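**Student:** Following is a predicted model, sequence given first.
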Amino acid sequence: MGLTFSHDTLAQRVLFGSGKAAENLASEVARLGASRIMLIAAEHEAGIAGTVASSINVALHHTEVVMHVPIETANRARAAAVENGIDLIVCVGGGSTTGLAKAVAMTTALPIIAVPTTYAGSEATNVWGLTEASRKNTGIDNNVLPVTVIYDAMLTTSLPVGLSVASGLNGMAHCIDSLWGPRADPINAALAAEGIRALAGGLPAIVEDPEGLPGREQALYGAYLSAVSFASAGSGMHHKICHVLGGTYDLPHAQTHATVLPYVLAFNAPAAPQAEARIASAFGADTAVGGLNALRGTLEAPVALKDYGFRLEDVPEAVSIILPAIPANNPRPATTENLTELLTAAYHGTTPGH
């Protein structure tokens, strides 16, 4: 029958260069002809944001950034943008910062220039996420896709090694979930495999030399590829689980993704032999789970959900919320029983595949 698939490529400009963020931002602001700029950056990243924005005129500094983007936080930022006549959003920071910028763009249609300081990948997707009444809701809206992403590895050197690892494994989760997401296709698979290779090479280099740029450049490159593949393939089982854990139980985003990933991979890999072989090859390992476990050991990655505030008694409720959200095309059918086993193992930190 041959290859048959459909694929959408999102339109976005990417500027990549260490030490070039301020210069690239100024040129993009000029290109877009913006004059009323809203700079979104968390308080703890105000210094970095100030350096990046040193050559542009900022009309509004907004620092109220909250993990998982509560709707109340989003509404205050939206109101501030409207009241100040903003015509461009610049966000400098990680996934929560980008997420807030997206929330503003969703209702105002304002363009975004994203300057990531982590490996979250949100900047390269048209996916938004908002938390309301302890439930994290996500959706797709092309208004939230940043028009430009500016990558500068020097901006990530302030990110501690442990958080760099967790954030990078969040990017890895985008790659792996893309191989069985609702709209998985060969183009996504190619991007995802290269993303795995880049992250698997870059993250150990960060651990070995936290101040060095080569590892961080590779990780940023891999994170971008992971997000592009994920934006096209859609949220698979891993992300459905982590959205519930983050939104309902307020678990930290990157650490939750880093912890849950090997359990989902071990769950799906036996039922997805082509994806399993591609992941294993990208790791340069005999098996996908073995490759990921070896990398996680090298990185001293997050291990157990109990370390981040999840409780064993939360498992039944979490399973009941997650189960209806698992995509119908997931390689292995999810049930109350096997999801309970997965989350219980992730709670304890039992090494998957052993």
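**Tutor:** Everything's here; your move. Residues are numbered from 1 along each chain as shown.
**Student:** alpha carbons only for contacts and neighbour counts from here, please
**Tutor:** OK.
**Student:** so the spatially most central residue of the chain, which of the three states?
**Tutor:** Centroid-nearest residue in the chain, with C-alpha atoms, centre = their mean: residue 120, separated by 3.4 Å. Assigned by DSSP: H, G, I helix; E, B strand; the rest coil, the conformation of residue 120 is coil.
**Student:** List the contacts of it.
**Tutor:** Contacts here follow C-alpha atoms under 8 Å, 6 or more residues apart in numbering; on that basis residue 120 touches 94-95, 167-168, 170-171, 223, 254.
**Student:** taking those one by one, which sit in helices?
**Tutor:** Counting by DSSP state H, the contacts of residue 120 place 95, 167-168, 170-171, 223, 254 in helices.
**Student:** with those in mind, which one is nearest to residue 54?
**Tutor:** Distance to residue 54 across the ones in helices among the contacts of residue 120 (C-alpha to C-alpha) is lowest for residue 95, with 22.3 Å.
**Student:** What's the local residue count around that closest one?
**Tutor:** Residue 95: 23 surrounding residues under other C-alpha atoms under 10 Å.
**Student:** doesn't residue 125 make contact with it?
**Tutor:** No: contact criterion C-alpha atoms under 8 Å: residue 95 and residue 125 do not qualify, at 11.2 Å.
**Student:** could you say which helix or strand contains residue 91?
**Tutor:** Per DSSP states H and E, residue 91 falls inside strand 88-93.
**Student:** Show me what that strand is packed against.
**Tutor:** Of the remaining helices and strands, those touching strand 88-93 by 3 or more C-alpha pairs under 8 Å, 6 or more residues apart in numbering; DSSP states H and E are strand 37-40, helix 46-52, helix 95-108, strand 112-116.
**Student:** if we go to 10 Å?
**Tutor:** Helices and strands touching strand 88-93, by 3 or more C-alpha pairs under 10 Å, 6 or more residues apart in numbering; DSSP states H and E, are helix 21-32, strand 37-40, helix 46-52, strand 58-62, helix 95-108, strand 112-116, strand 148-151.
**Student:** Which stretch among these is buried most, on average?
**Tutor:** strand 112-116 (a mean of 27; mean count of other C-alpha atoms under 10 Å).
**Student:** and the angle for that one with helix 95-108?
**Tutor:** For strand 112-116 against helix 95-108, the angle by axes from the mean of the first three to the mean of the last three C-alpha atoms, to 10 degrees is 180 degrees.
**Student:** From the chain's centroid, how far away is strand 112-116?
**Tutor:** Here strand 112-116 is found 14 Å from its chain centre; the criterion is C-alpha atoms, centre = their mean, to the nearest Å.
**Student:** For the first helix or strand past it going along the chain, could you pull out the residues that count as buried?
**Tutor:** Using DSSP H and E, the helix or strand that follows strand 112-116 in sequence is strand 127-132. Buried residues in strand 127-132, counted by 16 or more other C-alpha atoms under 10 Å: 127-131.
**Student:** adding another structure so you can compare the two:
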Amino acid sequence: MNNSLAFNHDTLPQKVMFGYGKSSAFLKQEVERRGSAKVMVIAGEREMSIAHKVASEIEVAIWHDEVVMHVPIEVAERARAVATDNEIDLLVCVGGGSTIGLAKAIAMTTALPIVAIPTTYAGSEATNVWGLTEAARKTTGVDLKVLPETVIYDSELTMSLPVEMSVASGLNGLAHCIDSLWGPNADPINAALAAEGIRALNQGLPKIVANPHSIEGRDEALYGAYLAAVSFASAGSGLHHKICHTLGGTFNLPHAQTHATVLPYVLAFNAGDAPEAERRAAAAFGTDTALEGLQRLRLAVNAPKRLSDYGFEASGIAEAVDVTLEKVPANNPRPVTRENLSRLLEAALNGEDPAVLSAVLSN
């Protein structure tokens, strides 16, 4: 038998600039290198003051602040019109996943280049994945046009992110790592990136909780979030993201908190049928099992515990199952049925012990 290693791996073309307090200088370098004359800066109202600081050394043609979670199609269309009407030649987005998602929506139809400057650990900046919501349904896809050409990481910009949101956002990043271990295009390279992402986030998030102004903790979390996103962009969207996109797009649940809450349940659901992925994740956490490592981290950072805290109700489970079942990847380690997916969502709704869920599902 031939036991040689064989796989196909896609590496996305992207420049990464990383340094505390260097975002303004980095952005100036990028604008000058490109010769951009009409820059559109996108930032939500809460991030606009950060955006003004970051863009203080460049000329800005348009400041755009209509940013909405899950990127409703009508919001995207208005932003596209602004970019087109003002003959914009560079998009600069400063913020989290919703802000970067809006820039991607513009780039999808205009092919404008993006410089992304994240202020959270969502990871959208390092992927070619877009998402739009229309009529209470979130649709995602892959298009190289939406991949930011340059990403600028500056942990100084994350210092004002509240600890609670930092935790949820960081666990969202960790979800990219876990999903990458069994995504549709999982391979040894993105698995290695995911494992290092787990290690970095596992180290960084507790430091942020202990000291919200820890440069070391913030740097580790940004580094881990980047690795998580790169691995996810290559491996593709797994079961966890299909569930969370349904909960966000159909029920308007908050993005980061939903990912943070659902993650241990999907890990418990799949781990028994993906032993190699489980062992790799456990080793990255430094624990006997991956679930033990994740739960230890969640306890240390006081992670979100139940979907009911964010407005999800038992009456929504049936619809969530219907929508999710249409999107489940064919290669998911454990076969997904209406019954076991309903049970998973019920457990996440009520904050049950994921280990108990794993035992139930294996019977």
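**Tutor:** Thanks, I have the structure now. No experiment lies behind these values; they were computed from the predicted model shown.
**Student:** before we move on, the earlier item: angle of the strand holding residue 91 of the first structure against strand 112-116?
**Tutor:** 10 degrees.
**Student:** so where is strand 88-93 of the first structure in the second structure?
**Tutor:** Aligning strand 88-93 of the first structure against the second structure (TM-score structural alignment) gives residues 90-95.
**Student:** mean shift of the matching stretch relative to the first structure?
**Tutor:** Mean deviation of stretch 90-95 of the second structure relative to the first structure after superposition (mean C-alpha distance after the TM-score superposition for the first structure): 0.2 Å.
**Student:** who are the neighbours in contact with residue 268 of the first structure?
**Tutor:** Residues in contact with residue 268 of the first structure (C-alpha atoms under 10 Å, 6 or more residues apart in numbering) are 177, 180, 237-238, 275-276, 330-334.
**Student:** Kindly reformat the residues you listed as a markdown table and extend each row with secondary structure, neighbour count and distance to residue 348 of the first structure.
**Tutor:** Shown next, in a markdown table, are those (DSSP: H, G, I helix; E, B strand; the rest coil; neighbours: other C-alpha atoms under 10 Å; distance: C-alpha to C-alpha, whole Å):
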| residue | secondary structure | neighbour count | distance to residue 348 of the first structure |
| --- | --- | --- | --- |
| 177 | helix | 30 | 23 |
| 180 | coil | 25 | 26 |
| 237 | helix | 28 | 20 |
| 238 | helix | 23 | 18 |
| 275 | helix | 22 | 27 |
| 276 | helix | 22 | 25 |
| 330 | coil | 17 | 24 |
| 331 | coil | 18 | 25 |
| 332 | coil | 14 | 23 |
| 333 | coil | 14 | 23 |
| 334 | coil | 19 | 20 |
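**Student:** with these in mind, which one is nearest to residue 80 of the first structure?
**Tutor:** Taking these together and measuring to residue 80 of the first structure by C-alpha to C-alpha, the closest member is residue 238, at 34.4 Å.
**Student:** which residues touch that closest one?
**Tutor:** Shown in contact with residue 238 of the first structure (C-alpha under 10 Å, 6+ apart): 173-174, 176-178, 181, 257, 260-265, 268, 326.
**Student:** Tell me the spacing between the equivalent of it over in the second structure and residue 23 of the second structure.
**Tutor:** Under the alignment (TM-score structural alignment), residue 238 of the first structure pairs with residue 240 in the second structure. The gap separating residue 240 of the second structure from residue 23 of the second structure is 32 Å, by C-alpha to C-alpha, to the nearest Å.
**Student:** With residue 324 of the second structure instead?
**Tutor:** In this view, residue 324 of the second structure and residue 23 of the second structure are 39 Å apart by C-alpha to C-alpha.
**Student:** Equivalent analysis for residue 230 of the second structure, please.
**Tutor:** Using C-alpha to C-alpha, one gets 21 Å for the distance from residue 230 of the second structure to residue 23 of the second structure.
**Student:** what's the answer for residue 273 of the second structure, then?
**Tutor:** Computed with C-alpha to C-alpha, the distance linking residue 273 of the second structure and residue 23 of the second structure is 43 Å.
**Student:** could you dump the helices and strands packed on strand 88-93 of the first structure to a markdown table with distance to residue 188 of the first structure?
**Tutor:** Shown next, in a markdown table, are those (distance: least, C-alpha to C-alpha, whole Å):
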| stretch | distance to residue 188 of the first structure |
| --- | --- |
| helix 21-32 | 28 |
| strand 37-40 | 30 |
| helix 46-52 | 32 |
| strand 58-62 | 35 |
| helix 95-108 | 21 |
| strand 112-116 | 22 |
| strand 148-151 | 20 |
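**Student:** So which of the ones you listed is nearest residue 338 of the first structure?
**Tutor:** Closest among these, using C-alpha to C-alpha: helix 95-108, at 30.0 Å.
**Student:** so which of the contacts of residue 120 of the first structure hold up in the second structure?
**Tutor:** Checked against the second structure using both residues aligned by TM-score structural alignment, their matches' C-alpha atoms under 8 Å, the contacts of residue 120 of the first structure keep these contacts: 94-95, 167-168, 170-171, 223, 254.
**Student:** so of the contacts of residue 238 of the first structure, which ones are in helices?
**Tutor:** Among the contacts of residue 238 of the first structure, DSSP H puts 173-174, 176-178, 257, 260-265, 268 in helices.
**Student:** What's residue 122 of the first structure aligned with over in the second structure?
**Tutor:** Residue 122 of the first structure maps onto residue 124 in the second structure, with residues paired by TM-score structural alignment.
**Student:** Contacts only, for the closest residue to its match other than its chain neighbours.
**Tutor:** Computed as C-alpha to C-alpha, 6 or more residues apart in numbering, the closest residue to residue 124 of the second structure that is not its neighbour in sequence is residue 97, at 5.6 Å. Counting by C-alpha under 10 Å, 6+ apart, residue 97 of the second structure makes contact with 69-71, 103, 118-125, 169, 255-256.
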